[in-house]
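Q: The following comprises the amino acid sequence and a computationally predicted model.
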Amino acid sequence: MDNPTTTLWRPVGPRELALIRDSGMRAFPPRLPEQPIFYPVTTEEYAIKIARDWNVRASGSGFVTRFDVLKSYLDRYRVETAGGRAHQEYWIPAEDLGNFNAAIVGEIVVTREYYPGDVGK
């Protein structure tokens, strides 16, 4: 393959998912002023935990998205550990999100959905 990719996940709430859908499932929305970093995660398990245990409580539902990003783009960032080895993510500065979106190959796919009855499961 000429352009290898890396699969990442992102837990999102309903508002962010609506904006992703508005993009044709091709891009993540710009960060809000109080969100200086976009953080896709490296495992589906970590994304599930955030979507189920945090997004549902914060906004009534949580979703796990999966997408592929050009490895050549991601190589300029390092994987950060947020709390423990199972909690690894990339920290993409908000001003780089347009370039990040341009490096997404294919569509962003929703792999899981969580609602209030799912919290803690």
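A: Good, I have the coordinates.
Q: alpha carbons only for contacts and neighbour counts from here, please
A: Fine.
Q: Check which helices and strands the helix of greatest length in the chain sits against.
A: The residue-count maximum for a helix in the chain (DSSP state H) belongs to helix 14-22. Under the contact criterion of 3 or more C-alpha pairs under 8 Å, 6 or more residues apart in numbering; DSSP states H and E, helix 14-22 touches strand 62-70.
Q: One more to weigh against that first structure:
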Amino acid sequence: MDEKYRSGNCGICLGRIGDESVAECPCGMIFHDACALPTGACPYCSRPYSELSVRKPDRARCPVCGRYIKGNSCLCGAVLPWPDGTFTCSCGASVDGEDPVCSSCGAVYELTRFDAGGGKRKER
């Protein structure tokens, strides 16, 4: 996401934008998308929400808690595999996602798969 948005403040709640979805009005004001959507319009120029440009962050959301994540781990404790199916243990070792036990420190990870509808099922 553009640095312009990351370092800006929301024109509604005045909070820092950070890496959240941002809505930009043609009048130049920026908002957290979560703040702008319920208002239905820009509080500064009254343009409808549908005319605001919404930009999503460059990061994925955690399938467990919904937070935006950086890398392959989330604040909630979820560890997501890299495209090759491995992930990095907290000790720094690489762990195979099919056998989620770290060979270096012995940490055991719970394997959870998500179906296409967003539901999850625990496997280990």
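A: Happy to help now that I have it. No experiment lies behind these values; they were computed from the predicted model shown.
Q: How alike are these chains, TM-score-wise?
A: Remark: TM-score between the superposed chains equals 0.25 [TM-score structural alignment, normalised by the length of the first structure]; 47 aligned residues with a C-alpha RMSD of 4.3 Å.
Q: could you check the angle strand 62-70 makes with the longest helix of the first structure?
A: Put simply, helix 14-22 of the first structure runs at 40 degrees to strand 62-70, going by axes from the mean of the first three to the mean of the last three C-alpha atoms, to 10 degrees.
Q: wouldn't Phe38 of the first structure be in contact with Gly98 here?
A: No - at 11.0 Å, Phe38 of the first structure does not count as touching Gly98 under the criterion of C-alpha atoms under 8 Å.
Q: Those two: who's more crowded?
A: Between Phe38 of the first structure and Gly98, counted using other C-alpha atoms under 10 Å, Phe38 has the larger neighbour count: 21 against 13.
Q: excluding its backbone neighbours, what's nearest the more buried one?
A: Once flanking residues are discounted, Phe38 of the first structure sits nearest to Ile92: 5.0 Å by C-alpha to C-alpha, 6 or more residues apart in numbering.
Q: ok, the one you found touching Val79?
A: No - look at Ile92 of the first structure against Val79 with C-alpha under 8 Å: they stay out of range, at 10.2 Å.
Q: The two: which has the busier surroundings?
A: The neighbour comparison of Ile92 of the first structure against Val79 (other C-alpha under 10 Å) goes to Ile92, with 19 against 15.
Q: gap between that one and Val109 of the first structure?
A: Distance from Ile92 of the first structure to Val109 of the first structure, counting by C-alpha to C-alpha, to the nearest Å: 20 Å.
Q: Just the buried residues of the longest helix along the second structure, please?
A: Secondary structure of the second structure per DSSP H: the longest helix is helix 33-39. Residues 33, 36-37 are the ones in helix 33-39 of the second structure that count as buried (16 or more other C-alpha atoms under 10 Å).
Q: List the buried residues for the following helix or strand past it?
A: Later in the chain than helix 33-39 of the second structure, the nearest helix or strand by DSSP states H and E is strand 53-55. Within strand 53-55 of the second structure, the residues that qualify as buried are 54-55, counting by 16+ other C-alpha under 10 Å.
Q: That concludes my questions; thank you for your assistance.
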